[in-house]
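[1] okay, structure incoming, though there's no sequence with it:
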């Protein structure tokens, strides 16, 4: 599933770096924490690698 905003992509990147052991678990907050708990590494890679071109900063509910 591709990211819908830059913020979502960034949160996925943080969660992915923790899953891969490159960042401490204490760096997880908010959306990245829930992504870490609910998504697989493959799903996070797909979301984090989405192109940023044309994406809004945030997407409202």
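    Structure's in. What do you need? As the structure is a computational prediction, the values presented were derived from the model and not from experiment.
[2] every contact and neighbour count from this point should use C-alpha atoms.
    Noted.
[3] now do the contacts for the most centrally placed residue in the chain.
    Compute the mean C-alpha point of the chain, and by C-alpha atoms, centre = their mean the closest residue is residue 12, 0.8 Å away. Residue 12 is in contact with 32, 35-36, 44-45, 47-48, counting by C-alpha atoms under 8 Å, 6 or more residues apart in numbering.
[4] take a look at this one as well, against the first:
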């Protein structure tokens, strides 16, 4: 299930980066921190992929 907004995609990308060890978990905050704890790497990858063009900044 891909993200429905740019903000969701960015948060999933940050959580995925931390999950892979590219950035420390301590740098995460807000939605990305929650995503890190509750989603698997495969789920985060699926959520973060796709184009951002045409998506709203935030979900209604």
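    That came through, no problem. None of these values were measured; they are calculated from a predicted model.
[5] returning to what we had before: most neighbours out of the contacts of residue 12 of the first structure, which is it?
    Greatest neighbour count in the contacts of residue 12 of the first structure, by other C-alpha atoms under 10 Å, goes to residue 44: 25 neighbours.
[6] okay, and that one sits in which element?
    helix 41-48 (DSSP states H and E).
[7] distance from that helix to the second structure after superposition?
    Superposed on the second structure, helix 41-48 of the first structure shows a mean distance of 0.6 Å to its aligned residues (mean C-alpha distance after the TM-score superposition for the first structure).
[8] mind naming the longest helix for the first structure?
    Assignment by DSSP state H gives helix 6-19 as the longest helix of the first structure.
[9] and residue 19 of the second structure, how close does it get to residue 40 of the second structure?
    9 Å (C-alpha to C-alpha, to the nearest Å).
[10] so for the two, which sits in the more crowded spot?
    Using other C-alpha under 10 Å, the more surrounded residue of residue 19 of the second structure and residue 40 is residue 19, with 19 against 14.
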